[in-house]
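predicted structure and sequence below. I'll ask about it afterward.
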Amino acid sequence: MFIARHRRVITLLATAATAFTLVSGCAKPPREATPTPTVTVPTIAPDPGAVVGPGVSIALPGSLAADFAAARASFRGTAGLTIMPVGGDKMVTFGDWTTGPAWSTMKVPLAVAVLRRGSTYASAASTAITASDNDAADTLWQSLGAGDNAAKAVEEILREGGDPVTTVPPTRTRSDASAFGQADWSLANQVRFAANLPCLPGNERVVGYMGQITPSHRWGLGAFNSADFKGGWGPDTSGKYLVRQFGLIDTPSGRVAVAFAAQPDSGAFNDGMTMLDKLAAVIGKHLTELGGGRCP
């Protein structure tokens, strides 16, 4: 388990089955999101949650579990959060949102797949990641041969990154969205991929792009100065937005991978963005409790 010990071993969560439990081209939001200034995130002394007996979960006041629950209770909508140490094999999960369209987060394995074949499309890869540019991402997709060839190439990167099941549609399932962006990507598989991403050979350039996200997209994980991350957002067929991010942040003991998502009842992009801002603040309060990791 990677939650830090403080005087005695205290576990964050439990389920009945195990002592540990712990989503491309993005559609453009209705208006440019107001950027959240980059700030230094404070830390506090550890005070994790506790588990008493199988299947019984107790979140101690001031713990990450309790603070997530408090934030979640203030939301009108669904939200989920998953955390895993870099190079690790266990994760913690919170919330009631678990899976959905990847949107622009799938541009990360797409860029990796393209740059593995050479640097011809490095500029397009940079723009697709740092500015979430859809035309640049389509250039990357076409460079892989589009259709089945491109889908298979991206899936190979997902498998290499520890995601055993996510599939990428070879063709558009919606006329207004890219094929790869409509891949169903769970938070659990996304955080596994993120935890392995910096450890895979030849991925340094893409991780570097994730550290250069344009200011207008630096909400959520963008509050962490150390973050390498990518966001994704878009409306469902009724026009309601899903907003999600995944990436890597530093803790005193190493790096952790984070994947989270919010789907507000209002369907408004800005409301989803605000929800992720609040969850990032919760994570920031508990950095010293998160056992980070490093590549082998």
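Great, that's in hand.

going forward, measure contacts and count neighbours with C-alpha atoms only.
Noted.

gap between the residue nearest to residue 183 when sequence neighbours are not counted and residue 184?
Leaving aside its chain neighbours, residue 183 sits nearest to residue 168 (5.0 Å; criterion: Cα to Cα, 6 or more residues apart in numbering). Distance, residue 168 to residue 184, using Cα to Cα, to the nearest Å: 8 Å.

report the set of residues contacting both of those two.
Shared contacts of residue 168 and residue 184 (Cα atoms under 8 Å, 6 or more residues apart in numbering): none.

just want to know which of those two has more residues nearby.
Neighbours per residue, other Cα atoms under 10 Å: of residue 168 and residue 184, the larger number sits with residue 168, 24 against 18.

shouldn't that one be within a strand?
No - with DSSP: H, G, I helix; E, B strand; the rest coil as the criterion, residue 168 is assigned coil and is not in a strand.

break down the stretch 1-150 of the chain into its strands, ranges please.
Under the criterion DSSP state E, counting those that start in this stretch, strands of the stretch 1-150 of the chain are mapped to 50-51, 57-58, 77-85, 92-95.

can you map out the helices along the chain?
Secondary structure of the chain, counting by DSSP state H: helices at 64-73, 107-115, 122-130, 134-143, 147-160, 187-196, 204-210, 269-285.

so which of those helices gets nearest residue 254?
Closest approach to residue 254 among the helices of the chain is made by helix 187-196 (11.6 Å; Cα to Cα).

for that closest one, report the contacting residues that lie outside it.
Defining contact as Cα under 8 Å, 6+ apart, one finds that helix 187-196 is touched by 23, 80-89, 91, 93, 98-99, 158, 161-164, 166, 246-248, 256-261, 295.

if we can go back for a sec, right, and the residue nearest to residue 183 touches residue 156 too?
No - Residue 168 lies out of contact with residue 156 (Cα atoms under 8 Å); the separation is 10.3 Å.

possible to save the helices of the chain as JSON lines with distance to residue 221?
Shown next, in JSON lines, are the helices of the chain (distance: least, Cα to Cα, whole Å):
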{"stretch": "helix 64-73", "distance to residue 221": "15"}
{"stretch": "helix 107-115", "distance to residue 221": "16"}
{"stretch": "helix 122-130", "distance to residue 221": "14"}
{"stretch": "helix 134-143", "distance to residue 221": "21"}
{"stretch": "helix 147-160", "distance to residue 221": "22"}
{"stretch": "helix 187-196", "distance to residue 221": "13"}
{"stretch": "helix 204-210", "distance to residue 221": "11"}
{"stretch": "helix 269-285", "distance to residue 221": "6"}
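
this is the other structure I want to compare:
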Amino acid sequence: MTAAGTGVATAAPPLPLPNVLPSIPGLPGPPPPPVDLGKSFAKLSRSVTKAVPGRLGVAVTPTGSGEPAFFGTVKTARAWSTLKAPVAVAAERAHVKDLQPMETKSIRDSDNASAEAIWDSLGSTRQAIDAVSAVLREGGDSRTQISSELSSPASYPGATQWATTDQSVFAANLPCLNEADHVVQNMSAVGPNQKWGLAKAKKNVQTSVKGGWGPVSENTGKYVVRQLAVVTTPRGTVGVSLVAVPASGSFEDGTAMLTRVGDWVQRNLVNLPAGQCAPPIGG
């Protein structure tokens, strides 16, 4: 029996344990949550196109194998001078006489006269188409059809429609192709007219690029601006295709857009799959 106003003392309920794991010295913490690249790019695109109205397309493919990841709205466009990369590889394989000075100007300076001389060195138009198409196919691009004076309407090969994803697949495999070493080396030392997009590499990143620009179609003087890039990190290599169609149609606006997009790609390399060339068969 207890006196009025008194009671039996009870222990306080235990406090709930915090919903975290204790940190243990020497062991890594939990991995960060995955980044939603689609949402990230959509945010970037809104910012870029608010400053410079237009449309964007980006594709990234890991070297060796894997499906391209596509972001944006520009799924295909004329290749223009980005096509100079596979043309140069075709010429390397054909052992074209005095190729190196022409290739250096074609790739590093995007010189059209040198590129046309390389194209002509591949033989007839049909032979040149076949040689460059073979390079594309070996690089994993199974769809692109080269335009030429044999097409209707007649056009220089740079007017070839090159899908953004197909170009990124080719870029991913370019370093793995026979006779592509000199081409990739030249792409890593481009001149001032191509120092945009992914040309300026961040820390621990190496980039090799080939830019291209020209009219969107026969009916307009407005430009599409493109860049084919091979990006190598400590984790591996990826192929990238960047496309901008500025509303103004100006080269300067297109390059400004692609530089913003290139920065986004480099910031997100840790969130993108990377790969490496398959070992050669035999030995």
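Everything's here; your move. Quantities reported herein were computed from a predicted structural model and do not represent experimental measurements.

where does the TM-score land?
Once superposed, chain against chain, the TM-score is 0.79 (TM-score structural alignment, normalised by the length of structure 2); 240 aligned residues with a Cα RMSD of 2.1 Å.

on that earlier part again, okay, the strands of the stretch 1-150 of structure 1, which one's buried deepest?
Scoring the strands of the stretch 1-150 of structure 1 by mean neighbour count under mean count of other Cα atoms under 10 Å gives strand 77-85 as the most buried, with a mean of 26.

where does it end up in structure 2?
Mapping strand 77-85 of structure 1 onto structure 2 (TM-score structural alignment) gives residues 54-62.

do stretch 101-114 of structure 1 as well
The aligned range for stretch 101-114 of structure 1 is 78-91, by TM-score structural alignment.

structure 1: which residue goes with residue 262 of structure 2?
Matched by TM-score structural alignment, residue 262 of structure 2 corresponds to residue 280 in structure 1.

with residue 235 of structure 2 instead?
Counting by TM-score structural alignment, residue 235 of structure 2 lines up with residue 253 in structure 1.

that match contacts residue 291, doesn't it?
Yes - counting by Cα under 8 Å, residue 253 of structure 1 touches residue 291, with 5.8 Å between them.

more neighbours: which of those two?
Per other Cα under 10 Å, whichever of residue 253 of structure 1 and residue 291 has more neighbours is residue 291, with 21 against 16.

what does that one align to in structure 2?
That one, residue 291 of structure 1, aligns with residue 273 by TM-score structural alignment.

ok, the nearest residue to that match once chain neighbours are set aside to residue 250 of structure 2 distance?
Of all residues not flanking residue 273 of structure 2 in the chain, residue 62 sits nearest, at 5.8 Å (Cα to Cα, 6+ apart). According to Cα to Cα, residue 62 of structure 2 and residue 250 of structure 2 sit 31 Å apart.

what of residue 68 of structure 2?
28 Å.

the two: which is more packed in?
More neighbours surround residue 68 than the other of residue 68 of structure 2 and residue 250, with 22 against 18 (other Cα under 10 Å).

so what's the match of residue 291 of structure 1 up against?
Contacts of residue 273 of structure 2 by Cα under 8 Å, 6+ apart are 61-62, 238.

which of those residues are still contacts in structure 1?
Contacts conserved in structure 1 for the contacts of residue 273 of structure 2, using both residues aligned by TM-score structural alignment, their matches' Cα atoms under 8 Å: 62, 238.

now distance to residue 165 of structure 2 too, for the contacts of residue 273 of structure 2, in CSV please.
Below are those laid out as CSV (distance: Cα to Cα, whole Å):
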residue, distance to residue 165 of structure 2
61, 8
62, 12
238, 12
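
count of neighbours near residue 120 of structure 1?
Applying other Cα under 10 Å, we find 11 residues neighbouring residue 120 of structure 1.

what residues are up against residue 222 of structure 2?
Contacts for residue 222 of structure 2 were tallied using Cα under 8 Å, 6+ apart; they are 214-216, 248-250.

name the nearest of the residues you listed relative to residue 200 of structure 2.
Taking Cα to Cα as the measure, residue 200 of structure 2 lies nearest residue 250 of those, at 21.3 Å.

what's the counterpart of the closest one in structure 1?
In structure 1, residue 250 of structure 2 lines up with residue 268, judged by TM-score structural alignment.

so that match sits against residue 238, correct?
No - under the criterion of Cα under 8 Å, residue 268 of structure 1 is not in contact with residue 238, lying 11.7 Å apart.

from residue 210 of structure 2, how far out is residue 242 of structure 2?
For residue 242 of structure 2, the distance to residue 210 of structure 2 - Cα to Cα - is 11 Å.

so what sits against both of those two?
Contacts common to residue 242 of structure 2 and residue 210, judged by Cα under 8 Å, 6+ apart, are 227-228.

wait, isn't residue 128 of structure 1 in contact with residue 106?
No - in this structure, residue 128 of structure 1 is not within contact of residue 106 by Cα under 8 Å, at 10.4 Å.

those two: which is more packed in?
The residue with more neighbours, out of residue 128 of structure 1 and residue 106, is residue 106; 29 against 26, by other Cα under 10 Å.

the residue nearest to residue 183 of structure 1 corresponds to which position in structure 2?
For residue 168 of structure 1, the aligned position in structure 2 is residue 146, judged by TM-score structural alignment.

got a list of what the nearest residue to residue 77 of structure 2 once chain neighbours are set aside touches?
Spatially, and ignoring its direct neighbours in sequence, residue 77 of structure 2 is nearest to residue 161 (5.3 Å; Cα to Cα, 6+ apart). If you count contacts by Cα under 8 Å, 6+ apart, residue 161 of structure 2 has them with 76-79, 144-147.

grab the nearest non-local neighbour of the match of residue 250 of structure 2.
Leaving out its chain neighbours, the residue that sits closest to residue 268 of structure 1 by Cα to Cα, 6+ apart is residue 241, at 5.9 Å.
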